[in-house]
Structure formats: C-alpha cells, structure tokens
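**Q** I need the structure of the sequence given here:
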Amino acid sequence: MADTKQQISKEAELFLTGSLMTTVIPSIYVLVFIASVPLNAAAIFMFSFRVRPKKPAVIYMLNLATADLLFVLLLPFKASYHFNGTDWVYGSAMCRVVTFAFYCNMYGSVLLMMCISVDRFLAVVYPIRSLAWRCQRNAVAVCCAMWLLAVAGVMPIVLPEQTAYLPDLNITTCYDVKEDSEMHGYYLYFFPAFSCVFFFIPLIVTTACYGSIIRVLLRASESKRSKKTRALVTAIMVLTVFVVCFTPSNILLLAHYAEYSKQHSDSLYTAYLVATSIGSVNCCLDPVIYYFGSSQYRKQVARLLCRQAPPGSSSQKTSKTSQSGTFQGSLEKR
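**A** Below you'll find the model as predicted:
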C-alpha cells in the first residue's frame, strides 16, 4: 500500500525535526539495546538450560526475558528512523511489523509482570493452598494466554495505514502521523479501552499483590524478618520498576488523545515518545530483578563467574561464598 500524503502543522514539523526526536530518543534506544541484549540473552540461556526445576516463577521470568529481548531487537529500526530525521526508509509493510512487534512485546511484558506478581502473592500469602494451582502446566497455559491476549489487543493498532509521506519535509513517518479522521474516531476510542485492559488493570493487580506481599513480610516475626530482607527488597524493586517505567507513557498517551479530542494539538505526543523511550530501560532492569528474585538464577550466575575467573581470584571466592551463604527467601524458593 502506498504511503498516505499528509499536511501537518508547524508545531508538528518542529516536533518531528527537533533534537528530541532526532537525537535524544534514538540515543536512549541505542544505549538500552547495547545494555539489554546481552543481559536478556544470558537470562534466557540460564532459565532455559541451567535453572532446575522449572517452577512457575522461572517460566514467567523466561517469557518476560524473551519479550524483553524481542522488544530490544527492534530498537535499531526505531533508532535508525529517528537518527534519519524521522524518515522511515524500510517500507510500509516493515513499519507495520515493527509497530506491531514493538507494542506487542511492550504490553506482553506488562501482562507477564502482572502474572509474576500474582504468582509471588500466592507463594507468600497462601503458600500451602496455592500449591495445587502453581504448577508448571498452569504457568505455561497462563503465558500462552497472555501472549495471545497481547497479540489480539495490539492487532487493531496496525490495521490502519502506518506510514505517511510529508511533502513539506520530504520524509515518510512511521506511526507518528495520522489522519484527523482516525485521531478523532478510531484511535480516540480505541486507546482508552486499550490502556485500561493492558496497563491500568495490570497496574492495579500488580500494586495490590506486591502491597500484600510487603505487608505480610513486614508482619513476619523478628527472627523470620531478618531472613526475608532480600524478598522484601525484591518486591519493592519490582513494583518500583513497573510503576516508574510504564506509568508515565500510558498516562501521557491518554492525556494526548484527551487533548487532541478538544483541540488539534501534538504538544503531549513528544513527552509520550520520550517517556516510552525512557520506559524501555525496564529491559535492562528486569535481569537485575531476576538475580535478586531467584536464588537458582543467582547461583547459576555465580557459577558462571566462578568458571570465568582465574583460580584463587576474588571473583571466584565471592562466587563460592554467595553459593554457600545465600538465603532462600519465600519469594526466591517458590
């Protein structure tokens, strides 16, 4: 399908050609790509081949690491697009593919983080009663359902044409410029519903689960509380990453469409794109959470470092110490 031709406002022209779009955003994507690819590739390898047994938490983390890796592998396309003056040179079909995969993996990650929070809630608050539900088969089924939900939810985003040729700037945009009829009709009604299902409901569930986990851990007896410090820190860390990385972009997205419905303005869209690029940092932070949240993952990392370190080095000694003295908290061993 040929690119649609669009006339845009001077405000939009400045936004598309400004330093935020052509320098800051793609630079963030490049840094995230460089840091995240090896971390998530290592996490996938560990969860797939080294961590045994495959408990529900491991299955959820493996799927989350996969979603993060697929997400960051698309960032070179996004970075190239912005560095090139927001000129998409890969064709209309590739724009659809990248846009679809970008948002599918982003919101798939949100759904999977919600699943991890529910699993941790059941493990900590209802450790005995939840044993029948928290099995490998159910975890695989839940992950499949979350991926299907993400695919079905994101599909309507890419049904309309994604590329638009701007003759005044002589560039072709990907997803960033839409027809007024779509902005005031299709997208205006779709995105509020989409954000509720794929972000705000998971946000409420995740916050409630980790809030309950933290409350239970704080109420633990003094002798047990000292042993659950890492579990408590992990719960706070996961909740913070979820809120900080995903909340700003989704709130700005809703605010953008609310503003656009009243007046033709793109002032919030720039802030949304910046928030989305900053939110991608979660792909670098998730592997850190795996390290503190899974004792098995931590042991495998320690063994890998022990193998790579020269005999008698401080790295090797530290690895041995961490393997023998690691506390397996309630968040880690279930």
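**Q** every contact and neighbour count from this point should use C-alpha atoms.
**A** Noted.
**Q** tell me how many other residues crowd residue 53.
**A** By other CA atoms under 10 Å, the residues close to residue 53 number 10.
**Q** A helix includes it, no?
**A** No. Residue 53: not assigned to a helix; according to DSSP: H, G, I helix; E, B strand; the rest coil it is coil.
**Q** now it: how far from residue 184?
**A** Using CA to CA, to the nearest Å, residue 53 is found at 51 Å from residue 184.
**Q** over to residue 197?
**A** 21 Å.
**Q** do the same with residue 235
**A** 40 Å.
**Q** higher neighbour count, those two?
**A** residue 235 (24 against 16).
**Q** right, and that one touches residue 212 too?
**A** No. Using CA atoms under 8 Å, residue 235 is not in contact with residue 212, being 10.1 Å away.
**Q** any idea which element residue 62 lies in?
**A** According to DSSP states H and E, residue 62 maps onto helix 56-73.
**Q** and this one, please, so the two structures can be compared:
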Amino acid sequence: MTPCSSLEVKTMDVSIFCKLVLAVYIFTFLIGLPSNLLAFYTFLVKVRQTPTPIDVLLLNLTISDIFLLIFLPFKMVEATSDSKWTLPAFLCPLTSFFFYSSIYTSSLFLMAVSIERYLGVAFPIKYKLRRRPVYAVAASVIFWVVSCAHCSIVYIVQYHVRTPNETVQLNETPHCYENFTQEQLQILLPVRLELFLVLFCLPFTVTVFCYVNFVRILVALPNIPARKKQRAVGLAVATLFTFVVCFAPYNLSHVVGFVQNQSPTWRVYALLPSTLNTAFDPAIFYFSSTAVQRTFANCLASLRCKLRATVTWCSLPCLTRCGEGERKVEVPSRDETEGTTCGLP
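**A** Next comes the predicted model:
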C-alpha cells in the first residue's frame, strides 16, 4: 500500500495529495535524521562504556528509526512521481519491508522501555540485583526477529502469491505494493489483523499499564525531586502520544480492512502519522536519558554560539562602512569573533 495512490484517492487530486505526502516526508527526514543520528552516537558511546538495559533498548529504537529514514528518500521519489514507482523494481518490496518493520519494531521497543522504567520504581531492590544488559540484548534480538518475520509478508504477497502471468508483469506495474488480487487479500488481511493484535494492541496495553503505575508510584514518593517527576510525566506522555497519534490510525485500518475484506481507502492518510514517529521519538530519548539531554543541550548551545558568531562576523563590515566618515576599522577574523562571543579557545 503506497501512501498516495491514484486508484484509492478518488475524491481529491492525486498530485495535490502527493505534495502533502512529500511535505510530511521532507519534514520527517529533516527533523528525524539529525536528531536520531545524534541520539545514536550518544547511546553508542554509553553502551560501549557503561552499558545499561535502557541504553541498549534506546539504541535499538534509534537504529529502527534510522532504517526508516534511510529508505524514506525512495518514498519521496515515489511521491514526486504521483505515486508511480519509477525506481528499480527490487527496491519496492525492500523499501516497504523496512518501512513497515520500523513501525512495529518501534512499538515493541517502546513497550520494553516502559517495562524497564516500571520495574525500576515498583521493585527497585529486586530489579537492581537482577538487572543485566544481556537481557535487553536478548529482548532486542527477539523484537527484531518478530517484527521482520511479520513484515516479510511484503515479499510473500509481492512475489509468491501471484499467478505466473502476474509475476511476469510485476516489473511493468507503475505502482508499488498495491492492486492486490483476491487470493493475495486472503493472506494479507489476516496477517494485518495479527499485526494489529500482536504488534500494536499488546505493546500498547503493556505500555499504558507500566506508565500509569510508573507515574503514580514516582509522584507518591516524597524524596524524589520535582524535576525527575516532570521527566517521568513527560516520558509517559510522549510515549502514549506516539502510540495514539502515530500508530493507532494505521493499525485500526487493519481491523476495518479485515471486516470489509478489502483495504480501506483512508489507509493512505493513516500511514502518514506513522512516518512522523521517527521525528517524535527523540522527545522520548530526551526524557529517558540524561546523557541525551546533555548532548542535545551542548549541540544547541554550540549551534547558537556559531550562529551568533556568524551574524556578528557578517555584520561588522557593514558597521565599519556606516561609521562616521567611513573610517577604516580593523575587522577581527571569524575565529577571533567566535572566541570572543562564545568563549571558545
């Protein structure tokens, strides 16, 4: 199912809708890629130095987002071509596979983060004694296998559930992963329903339970600083927002499609918020890790200083020309300006 399709979007101009899709993709790519790469570097350094279960889980969540962002430019090309797949045919199932796998892998790792947080406050002593990074590594492997195994349906439907004539015409189709036959839908729709139950409902239910109790216990403790309590609330809100806004609409379309025995036309709209997940996940990283907070703060401070130094350096020649009698004033170099403005050596 492509996010914009001339066969499904019948009530509005395809080119206009694809421009909207392209705008969402560009926004997601520009916001999600740098923030996720920054978080990836932070977690990678922490895991190599002093690994903890939460860092292992967040590192895998970042990798999942980066996979989607890497293949997002292919979807941009599709959107600029009014949903026609003009790239090599083998990239169609490959892009769809990583696109959908990232969505469900993210939901599993968000669930794991909520479990880790809940156990840490509900059973602090017992959990601390049994807390091992290797458990998080094992859970990560299981999550990747489960998610990728389910999303391999992309290849099964695209290549194996076809008649010989359909397989020959596969490379000639102008669209990617759509126009399913009734035989394909008989396999695809039950798998989508299983995706809804196993990879959305189960993680969402566990996440709600863990974060409601996590916040309740943490707020009730008298010796916890207010800032830490605010971080806990922020983490819970950001995670639940991701599930409800980003994942729920697309997964609900699986249920509707199973009942109607066809793909609902509004699936194309529901898929867009799922893409935005990669831009919202850095907020979860921020509330989950003090290391990410420091990294983001240092990065923003550095950018602010460089921007201020650049503006000052560029404005000095103008100020010298506007001086009385246009007297020549020695303009400091850019390096000197940066050192003066930001206190850099």
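**Q** just give the TM-score of the two.
**A** The TM-score (TM-score structural alignment, normalised by the length of the first structure) is 0.79; 296 aligned residues with a CA RMSD of 2.9 Å.
**Q** give the buried residues for the helix or strand just after the helix holding residue 62 of the first structure.
**A** Later in the chain than helix 56-73 of the first structure, the nearest helix or strand by DSSP H and E is helix 75-83. By neighbour count on 16 or more other CA atoms under 10 Å, the buried set for helix 75-83 of the first structure is 75, 77-83.
**Q** give the contact list for residue 212 of the first structure.
**A** 121, 125 (CA atoms under 8 Å, 6 or more residues apart in numbering).
**Q** how about the helices in the second structure?
**A** Secondary structure of the second structure, counting by DSSP state H: helices at 14-49, 53-80, 91-122, 124-130, 133-151, 153-155, 164-168, 182-196, 202-220, 226-241, 248-260, 267-288, 290-321, 334-342.
**Q** let me know which of these is the nearest to residue 8 of the second structure.
**A** Closest approach to residue 8 of the second structure among the helices of the second structure is made by helix 267-288 (8.0 Å; CA to CA).
**Q** how big's the offset between the closest one and the first structure?
**A** After superposition onto the first structure, helix 267-288 of the second structure sits on average 1.7 Å from its aligned residues (mean CA distance after the TM-score superposition for the first structure).
**Q** tell me the angle of that helix relative to helix 14-49?
**A** Going by axes from the mean of the first three to the mean of the last three CA atoms, to 10 degrees, helix 267-288 of the second structure is angled at 30 degrees with respect to helix 14-49.
**Q** what range in the first structure matches helix 267-288 of the second structure?
**A** Taken onto the first structure by TM-score structural alignment, helix 267-288 of the second structure occupies residues 272-293 there.
**Q** not counting sequence-adjacent ones, nearest residue to residue 16 of the first structure?
**A** Distance criterion CA to CA, 6 or more residues apart in numbering; nearest residue to residue 16 of the first structure, sequence neighbours excluded, is residue 86 at 6.5 Å.
**Q** so what's the residue count around that neighbour?
**A** Neighbours of residue 86 of the first structure (other CA under 10 Å): 21.
**Q** alignment lookup: it to the second structure.
**A** Match for residue 86 of the first structure (TM-score structural alignment): residue 83.
**Q** from memory its match sits against residue 175, does it?
**A** Yes. With contact defined as CA under 8 Å, residue 83 of the second structure reaches residue 175; the gap is 6.6 Å.
**Q** picking that back up, what is the nearest of the buried residues of helix 75-83 of the first structure to residue 130 of the first structure?
**A** Looking across those and measuring by CA to CA, the closest to residue 130 of the first structure is residue 75, at 38.8 Å.
**Q** that closest one: what's it in contact with?
**A** 29-30, 33.
**Q** conserved subset of the residues you listed in the second structure?
**A** Retained in the second structure: 29, 33, out of the contacts of residue 75 of the first structure (criterion both residues aligned by TM-score structural alignment, their matches' CA atoms under 8 Å).
**Q** which of the contacts of residue 75 of the first structure lies closest to residue 193 of the first structure?
**A** Residue 193 of the first structure lies nearest to residue 29 out of the contacts of residue 75 of the first structure, by CA to CA, at 27.6 Å.
**Q** what does that closest one correspond to in the second structure?
**A** Residue 29 of the first structure maps onto residue 25 in the second structure, by TM-score structural alignment.
**Q** next up, the contacts around the nearest residue to that match once chain neighbours are set aside.
**A** Excluding the flanking residues, the one nearest residue 25 of the second structure by CA to CA, 6+ apart is residue 76, at 6.6 Å. Shown in contact with residue 76 of the second structure (CA under 8 Å, 6+ apart): 22, 25-26.
**Q** and the residues you listed, which are buried?
**A** By 16+ other CA under 10 Å, the contacts of residue 76 of the second structure give 22, 25 as buried.
**Q** from the contacts of residue 76 of the second structure, which is closest to residue 6 of the second structure?
**A** Nearest to residue 6 of the second structure among the contacts of residue 76 of the second structure, with distances taken as CA to CA, is residue 22, at 15.2 Å.
**Q** roughly how far apart are that closest one and residue 78 of the second structure?
**A** 9 Å.
**Q** one more: residue 280 of the second structure?
**A** 24 Å.
**Q** ditto for residue 210 of the second structure
**A** 39 Å.
**Q** re earlier: reformat the helices of the second structure as a markdown table; add distance to residue 8 of the second structure.
**A** Shown next, in a markdown table, are the helices of the second structure (distance: least, CA to CA, whole Å):
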| stretch | distance to residue 8 of the second structure |
| --- | --- |
| helix 14-49 | 9 |
| helix 53-80 | 14 |
| helix 91-122 | 18 |
| helix 124-130 | 50 |
| helix 133-151 | 22 |
| helix 153-155 | 19 |
| helix 164-168 | 21 |
| helix 182-196 | 16 |
| helix 202-220 | 29 |
| helix 226-241 | 28 |
| helix 248-260 | 14 |
| helix 267-288 | 8 |
| helix 290-321 | 41 |
| helix 334-342 | 54 |
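**Q** quick one: closest of the ones you listed to residue 7 of the second structure.
**A** Here helix 14-49 is closest among the helices of the second structure (CA to CA), at 9.2 Å.
**Q** helix 290-321 and the closest one, what's the angle between them?
**A** Using the same axes, to 10 degrees: helix 14-49 of the second structure against helix 290-321 is 110 degrees.
**Q** just want the angle from helix 14-49 of the second structure to helix 133-151.
**A** For helix 14-49 of the second structure against helix 133-151, the angle by the same axes, to 10 degrees is 160 degrees.
**Q** and helix 14-49 of the second structure with helix 53-80, angle?
**A** 160 degrees.
**Q** in helix 14-49 of the second structure, which residues are buried?
**A** Buried, per 16+ other CA under 10 Å, within helix 14-49 of the second structure: 14-15, 17-19, 21-22, 24-25, 28-29, 31-33, 35-40, 42-44, 46-47.
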